[in-house]
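>>> everything below, folded, please.
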Amino acid sequence: MNDVDPVALSIFLFFFLLVTILGFLAARWRKAETLDNLDEWGLGGRSFGTFVAWFLIGGDIYTAYTFIAVPALLYAGNATGFFAVPYTIILYPIIFIFLPRLWSVSHRRSYVTPADFVQGRFDSRGLSLAIAFTGILATLPYIALQLVGIQAVLDVMGLGGGEDASWFRKDVPLFVAFALLAAYTYSSGLRAPALIAFVKDTLIYLVIIVAVIYLPTQLGGWSGIFDSAGKAFDSFNKDSADAIASGEARPKGLIPGLGVSQWAYATLSLGSALALFMYPHSVTAVLSTKNRNIIRRNAALLPAYSFLLGLLALLGIAAVAAGIQVKNPQLAIPQLFEQEFSPWFAGVAFAAIVIGAFVPAAIMSIAAANLWTRNIYKAFLNPGATDAQEAKQSKLASLLVKFGALLFVLALPKDFAINLQLLGGIWILQTLPAIVIGLYTRWFHRYALIAGWAVGMAWGTIAAYNTEVVGDPGSHFGGSVAPLEVLGIHISDNLIYFGLTALVLNLIVAAVGTVICRVLDVDAGTDDTHPTDYLADAGDPEVVDRLDPLSTPPVD
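Okay, the predicted model is just below:
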């Protein structure tokens, strides 16, 4: 790889040290009497307003890997990479509808995790365990992918040393970065990523806006960029015609292909939109807000990030036009910044990507730790755990989660982490019936929901496992879309997102199972929630005393 540029490295280290200091100081920001409870350590005191929540939720959703992976798809000639733009657009009306209800019932009943809600709603420790297990399982590879994004930056900066470098040079910088992240997350809880998110989002907005204005001036304008990229893709398609015809390679283009690819684009967009706020870290960020109207305001304001994401995707096309040549598309954007910008601005861009990993990684580890503490440790191992014991368990679990993800990335091929993340989206989507539908009706039987979850998890995992990598016969986990087949029966050539078809099977099994359970008069358990819980707001009975007693109840 390239030698280390002292200017870029100095700028990078400045911002890295800045966010490290902010991470430790965050324990004093909105200071509470104690952080030895999950409401304070794991949810920031449930006190964040619209401004803080906008940065926190945005920083939670738009990660370092988004910064790397979305333009990497376009750089590789896969125009379906633009699916991320429509899916974030249709996402926000969905969360506008259901997340305020989850906020209300969680605040009224002191729920910290989505599995807490499921336990209270359906009176099923087994279903709650399934939701917690799925959340942790889907979150771990997501954290690992943040490390993949950091590694890409370190490699381009020269700190990684390349593939032939010693393990010390390759791995120690990454280890040090995550050790500091683990330390200030342990100390400050959710306040740390909330405070760092201000720096992260400001840098990312600055870098992307400058890039989309400056790069066209160097590459013949946007028309010249698209023309150059189109010629590069056409040349590849011509030179690789035989490989494309035999299925060993995919054609490249600026526009998704007609027919089967359109279904892949549509179902991946819809499935991803339904899945994103099923992730426990997304729910954690939402539950940290101080009233339900903040969620609605953010659902209206967060599409600004969708605009940013569209601009970000264009950088993949710019990398092609700039002649960036890398075997690993994940390196394309860092390499673009190093080649086309002055060292000081490249340092700013590198810092933005790395800090963009710290914020979501911290929230993800906290969310996974809360699931462990509330829905496994307290539910099965220590039912009488005190608030302080819960907080201690979450702090320790957050450390184990981070370093587990670190070892995962260091010990296994990067493609393995990426493939598991594809599975993570399929898995987390299977929690939608219990969480989202459960917010509106208790018609589904608890045992039927468990059966539906198991079928959806199994079918989605098997379908992903059986998908081969293009050009590598006999391989597995080659993607998250494939021609529609059920039980070995070919139904359609259209490429369909596995997560969505697994969810449909999940719902069918849950519905049929519910009818059977009702016919057999199987006990459905007791609902601990009340209809008024789903409309409660700050200032209502049993809600205001769980927030800051010195704060003024919000005025609608």
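
>>> contacts, neighbours, all on C-alpha from now
OK.

>>> who touches the biggest strand by length in the chain?
In the chain, assigned by DSSP state E, the strand with the most residues is strand 489-497. With Cα atoms under 8 Å, 6 or more residues apart in numbering as the test, strand 489-497 has contacts from 259-261, 263-264, 267-268, 271, 480-485.

>>> let's go with 6 Å and repeat that
When contacts are defined by Cα atoms under 6 Å, 6 or more residues apart in numbering, strand 489-497 is touched by residues 260, 263, 264, 267, 268, 480, 481, 482, 483, 484, 485.

>>> in these, find the pair that's most separated.
The span of these, defined through Cα to Cα, is set by 268 and 485 at 16.5 Å.

>>> neighbour-wise, which of these two wins?
residue 268 (24 against 14; other Cα atoms under 10 Å).

>>> distance check, that one against residue 79.
13 Å (Cα to Cα, to the nearest Å).

>>> any idea which residue is closest to the centre of the chain?
residue 61 (5.5 Å; Cα atoms, centre = their mean).

>>> that one and residue 363: what is the separation?
10 Å.

>>> one more to put side by side:
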Amino acid sequence: MELQVTELVITTVLFLIVAVMGFMASRWKAGDTMHNLDEWGLGGRQFGTWVTWFLVGGDLYTAYTFVAVPALLFGAGAMGFFAVPYATITYPMVFLVLIRLWSVSHVNGFVTTADFVKARFGSRTMALLCAITGIVATMPYIALQLVGVQAVLTAMGVEGGLPLLIAFIVLALYTYNSGLRAPALIAFVKDILIYIVIIVAIIYIPSQLGGWGAIFGAAKENFDSRPQPGPNILLGQPQYLQYMTLALGSSLALMLYPHASTAILAARSRNTIKRNMALLPAYSLMLGFLTLLGYMALAAGVQPVGGDANTIVPMLFEQQFSDWFAGIAFAAIAIGALVPAAVMSIAASNTFTRNIYKEYFRPNATDKEETTAAKIVSLVVKFGAVAFILLLDPTYAIDLQLVGGIIILTTLPAVGLGLLTAWFHRGALIAGWVASTIVSLVMLYQIPGPVRPDGSQKQHFGGSAYPLANLGFDTKVTIWVGFVTTIVGVVVSVVGTMILRAMKVPGGVDSTRKRDYYYDPSDEPTPEAVSAARHEQTLDQLHGRDEHTR
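This next block holds a predicted model:
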């Protein structure tokens, strides 16, 4: 493609602005030192409602939202809409579980979910498994952000991997310097740009394509012209189960990712999280409009560059917008990928440093040494994510996120259910993790990839939709592997716990307390209230009164 100079200049300028903000963020809301994980990795645990809203939104609505979901709608039809109910049902679950994680972590000084698992079930082994799983599941998610940036560069006619490498080096450096404060500050710019682009897109592009009726009509005509059975404007009956399990399973997975808990633990209070769970569904409305960009691309006759479906949104903007506004849109997508990539790398490095490096290699590491190790790991994680792209070679970038979701769901009994109950036996949780991991790998191995334009096809690890025909059923119905992962993990953990408790096998000791899960600083009495209570107690003592005679 021809190099789009105007778009490249605007995107570069906006990228440099946020890079400067990233480096300057180390002074924003700074504590006495950056040499501990609370400050570097959790922003001092002091973010209020608005900062948390932008940070969590910037963390959860990623290149997955801007590139992968519309690309799935473009190529697979109505199945791509699974992301809308998935996002909608996520927040009640987060409200139920992650506010408890915030409270118990604040009281006990936990930095990661693996810290919590170790304390809850008295199991270093289960904590280690959760830490490893969290890091591995995060890697393909970071790789998805890389795919988003690459799609933008491709649409601008930028060739070679050097520009992408430079972008990630800059990201790595300001993350190393400023920690979680960098993406928290940049998230403001990212979200403002995204909202501007989406508002313009949903008004301007339909007006150029003849309205929404014409857009849906063109999408249906395009799907009908493809070999059948194939994608359609409506779900076919064989897709129902896949759609439901994908939406429900993805919502369960989201709260288990290290980057989700990192953003939550950085909040100032329990009430801050409650307010955010009420406000964040506004992003789901944006997600619905973003998803429709896939149908707009079909109506506009957009052709993906080199057959790469991930380029359809950038190419749609390239065709429909003026050069200068397309540059703003490209910058929004690129920055929208770099913000979550920063949070994810910080979350993965926090997990490695606290639960592997310090736990097994340097138990006596100082806060400064622990933070330095986390900074170094955050650099390694970003570039290690590239290996997932080379390994999986997904036709749709969304497969990177879906595979990560399958991996992280193996920790659901220990983390998700563990926040609700300490009933599970640590041995059963380990058995559940092993069983669900083996089942996931076997099922993913058996899934072939789609046929490429050149006629080739990947025979293994080609997606996440498992055909029930592989189990002997005479049907075309598929199911999301992650849903099976969840069922296997929970069933084995429950049955294993019943067996081990019946055999009176000693379990771990829960070092958390019931009241820890409800703690909020706002519940603590103010200094004035404490002073008044002490004054009243003194008067009672002088007058010989007690609580029974008041």
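
>>> and the aligned residue in structure 2 for residue 477 of structure 1, what is it in contact with?
Matched to structure 2 by TM-score structural alignment, residue 477 of structure 1 sits across from residue 461. Residues in contact with residue 461 of structure 2, defined by Cα under 6 Å, 6+ apart, are 444, 445, 447.

>>> make it 10 Å
Counting by Cα atoms under 10 Å, 6 or more residues apart in numbering, residue 461 of structure 2 makes contact with 391-394, 399, 403, 441-449.

>>> what's the neighbour count on the residue nearest to residue 522 of structure 2 when sequence neighbours are not counted?
Leaving aside its chain neighbours, residue 522 of structure 2 sits nearest to residue 269 (7.7 Å; criterion: Cα to Cα, 6 or more residues apart in numbering). Residue 269 of structure 2 has 23 neighbours, counted by other Cα under 10 Å.

>>> correct me if wrong: residue 269 of structure 2 contacts residue 519.
Yes: using Cα atoms under 10 Å, residue 269 of structure 2 makes contact with residue 519 at a distance of 9.1 Å.

>>> strands of structure 2, start to end?
With DSSP E as the criterion, structure 2 has strands at 465-467, 478-480.

>>> need the ones you listed in TSV with mean neighbour count and distance to residue 210 of structure 2, can you?
What follows is the strands of structure 2, written out as TSV (neighbours: other Cα atoms under 10 Å; distance: least, Cα to Cα, whole Å):
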stretch	mean neighbour count	distance to residue 210 of structure 2
strand 465-467	21	35
strand 478-480	22	36
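
>>> dump those to a markdown table, plus distance to residue 170 of structure 2.
A markdown table is the format used below for these (distance: least, Cα to Cα, whole Å):
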| stretch | distance to residue 170 of structure 2 |
| --- | --- |
| strand 465-467 | 36 |
| strand 478-480 | 37 |
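
>>> quick one on the thing from earlier: can you list residues touching both of residue 269 and residue 519 of structure 2?
99, 102, 103, 106.

>>> not counting sequence-adjacent ones, nearest residue to the first one?
Right, the one you point to is residue 99 of structure 2. Nearest to residue 99 of structure 2 is residue 270, by Cα to Cα, 6+ apart, at 6.0 Å.

>>> corresponding residue for that neighbour in structure 1?
By TM-score structural alignment, residue 270 of structure 2 lines up with residue 292.

>>> how much space between the equivalent of residue 344 of structure 1 over in structure 2 and residue 114 of structure 2?
Alignment note (TM-score structural alignment): residue 344 of structure 1 maps to residue 324 of structure 2. Distance of residue 324 of structure 2 to residue 114 of structure 2, computed by Cα to Cα: 46 Å.

>>> higher neighbour count, the two?
residue 114 (30 against 16).

>>> what's the burial count for the closest residue in space to that one that isn't next to it in sequence?
Leaving aside its chain neighbours, residue 114 of structure 2 sits nearest to residue 127 (4.7 Å; criterion: Cα to Cα, 6+ apart). For residue 127 of structure 2, the count of nearby residues is 27 (other Cα under 10 Å).

>>> how about residue 127 of structure 2, what's its partner in structure 1?
Counting by TM-score structural alignment, residue 127 of structure 2 lines up with residue 128 in structure 1.

>>> now the longest strand of structure 1 on structure 2. Mean distance?
Aligned to structure 2 and superposed, strand 489-497 of structure 1 gives a mean residue distance of 4.2 Å (mean Cα distance after the TM-score superposition for structure 1).

>>> just to revisit the earlier point, run the contacts of residue 461 of structure 2 past structure 1 and keep the common ones.
Here is what carries over to structure 1 from the contacts of residue 461 of structure 2, by both residues aligned by TM-score structural alignment, their matches' Cα atoms under 10 Å: 399, 403, 441, 442, 443, 444, 445, 446, 447, 448, 449.

>>> got the contact list for residue 46 of structure 1?
39-40, 107, 112, 284-291, 546-548.

>>> got a winner among those for most neighbours?
residue 287 (32 neighbours).

>>> state the distance from it to residue 120 of structure 1.
17 Å.

>>> trace residue 380 of structure 1 over to structure 2, please.
So residue 380 of structure 1 corresponds to residue 360, using TM-score structural alignment.
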